[in-house]
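Student: One predicted model, sequence on top.
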Amino acid sequence: MRKGLAVFAAVVVGAAATVVPAVPAMAWPPGTWLEVVRANGSGCSAGTVRAFFAEDTGNQMEVEYSGFTARAGGDSKPHESRSDCQVALMMHMPERYTYGISATYHRGYAHLQEGADATVKTVHAFEGAPDAFTRTVKGPFDSIWTLYHHPPSPRLITWKPCDKDLLYINSELRVDAGTSDPSELSDIAMDTGSGAYDHSYILIWRDCS
């Protein structure tokens, strides 16, 4: 049973579904749209990942996963304790613009027995060194996990190079049954099942010229 809300945050703790950008933002340029170029891994496949702009904001990109879970114990198989997904996104936009990611907000659900734990890792990058964030949740736990980050300074915002097209998002879920009762299932999911925005990327724009 889903009981309450527990918030786990990286760098900044928060519980709002919409996060505040590190610098002032404008709405996305006219004619901008998103395409999932690739989605593969044990936790996802073509058609199970969707990317779109949040309709109630002018600067929030959403990524939605379907069936991305990991589990251990109970009737689970050993290979199900780890699940991953690699996504390549292209933002089609006027050539004069590029964008940066000023904040990220991730949510999912976990049901963990006492003695079990789960880890979520998410990485995004355009090229070079990626921005990586990890959170471990320990059982007993039966609630929503939340992982939120924004750079402490605008100088640390990750920008898409003007000559590059793709944003890469790699995510991983792991469950370790640990000392929990092996007959009881522990699992973690990359979505909350609530229909709310679960994976938000707050964007800012600048001119390439």
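Tutor: Yes, it's here.

Student: alpha carbons only for contacts and neighbour counts from here, please
Tutor: Noted.

Student: which stretches of this structure form strands?
Tutor: With DSSP state E applied, the chain shows strands at 4-5, 33-40, 49-53, 60-65, 69-72, 82-92, 97-112, 117-125, 131-138, 141-149, 158-159, 166-176, 186-189, 199-207, listed in chain order.

Student: dropping in the other structure now:
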Amino acid sequence: MLGRLGIAVLSVLGVMLTSVEPVTAQVRTVDPPDGHFGMSAVSVRGTGCPVGTTSVIANSDKTAFTVTYSNYTAQNGGGVALFQARAQCVIGVSVSVPQGFTFGIKSTTFRGYADLAAGATGTLDTQYWFVGQPMTGRIQREYRGPFQDNWQATDEVPISAVQWMPCRANYPLNINSQLIVRAGSVNPNTTSLMTMDATDSQITTLYGVTWRAC
């Protein structure tokens, strides 16, 4: 039997436990703050982003930023050189945010075009992370032939999984992406391709952002 003291202690512990919020609930997002939000590509390398074919722009309303590519293609089959089956792009992005605030990526949308013969596959594989933090934000999609159309891949990130740029320093953001095309065995002599280009005047990739105070 519990004495009065034991019951009292348990009661206090119960109040303490029920009053503690989960870590995810402690994240308080805010509206986009006043001040400058800027992004620019400071390093670009890879077969998917030759010099002058890639740009990074922060939206004026501070709710997103866009990355555009104009020469990002992987292709395989039909005598195409094997090295063309994989295209990659690694971008280092300089970031500027309003003082006292930080941001994280809450959603991503990728667009492109694919022409895949029967048996062929096209794969999108992307990651993003702030310098000094673990690689997160990995997104993978696979499209199977026959497929001849525009494609779009969208990913929503729960607030508990958002990776925030560390406060008190504008840490660079790394964006790593690749396209891989496999010819398959059904029509290996037919060229298949996959692009991540804004060929239809739409934005190639869109990263939605969310804000919180430091």
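Tutor: Sure thing, it's come through. These figures come from a predicted structure and were not determined experimentally.

Student: What does the superposition give as a TM-score?
Tutor: After superposition, the two chains reach a TM-score (TM-score structural alignment, normalised by the length of structure 1) of 0.81; 184 aligned residues with a C-alpha RMSD of 1.9 Å.

Student: would you turn the strands of structure 1 into JSON lines with distance to residue 23 of structure 1 and mean neighbour count?
Tutor: Putting the strands of structure 1 into JSON lines (distance: least, C-alpha to C-alpha, whole Å; neighbours: other C-alpha atoms under 10 Å) gives the following:
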{"stretch": "strand 4-5", "distance to residue 23 of structure 1": "29", "mean neighbour count": "12"}
{"stretch": "strand 33-40", "distance to residue 23 of structure 1": "22", "mean neighbour count": "16"}
{"stretch": "strand 49-53", "distance to residue 23 of structure 1": "19", "mean neighbour count": "18"}
{"stretch": "strand 60-65", "distance to residue 23 of structure 1": "14", "mean neighbour count": "20"}
{"stretch": "strand 69-72", "distance to residue 23 of structure 1": "34", "mean neighbour count": "28"}
{"stretch": "strand 82-92", "distance to residue 23 of structure 1": "21", "mean neighbour count": "19"}
{"stretch": "strand 97-112", "distance to residue 23 of structure 1": "7", "mean neighbour count": "23"}
{"stretch": "strand 117-125", "distance to residue 23 of structure 1": "19", "mean neighbour count": "21"}
{"stretch": "strand 131-138", "distance to residue 23 of structure 1": "18", "mean neighbour count": "16"}
{"stretch": "strand 141-149", "distance to residue 23 of structure 1": "14", "mean neighbour count": "22"}
{"stretch": "strand 158-159", "distance to residue 23 of structure 1": "13", "mean neighbour count": "18"}
{"stretch": "strand 166-176", "distance to residue 23 of structure 1": "20", "mean neighbour count": "21"}
{"stretch": "strand 186-189", "distance to residue 23 of structure 1": "31", "mean neighbour count": "28"}
{"stretch": "strand 199-207", "distance to residue 23 of structure 1": "8", "mean neighbour count": "21"}
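
Student: possible to save those strands as TSV with distance to residue 27 of structure 1?
Tutor: What follows is those, written out as TSV (distance: least, C-alpha to C-alpha, whole Å):
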stretch	distance to residue 27 of structure 1
strand 4-5	31
strand 33-40	12
strand 49-53	10
strand 60-65	9
strand 69-72	33
strand 82-92	14
strand 97-112	11
strand 117-125	22
strand 131-138	24
strand 141-149	21
strand 158-159	16
strand 166-176	19
strand 186-189	31
strand 199-207	8
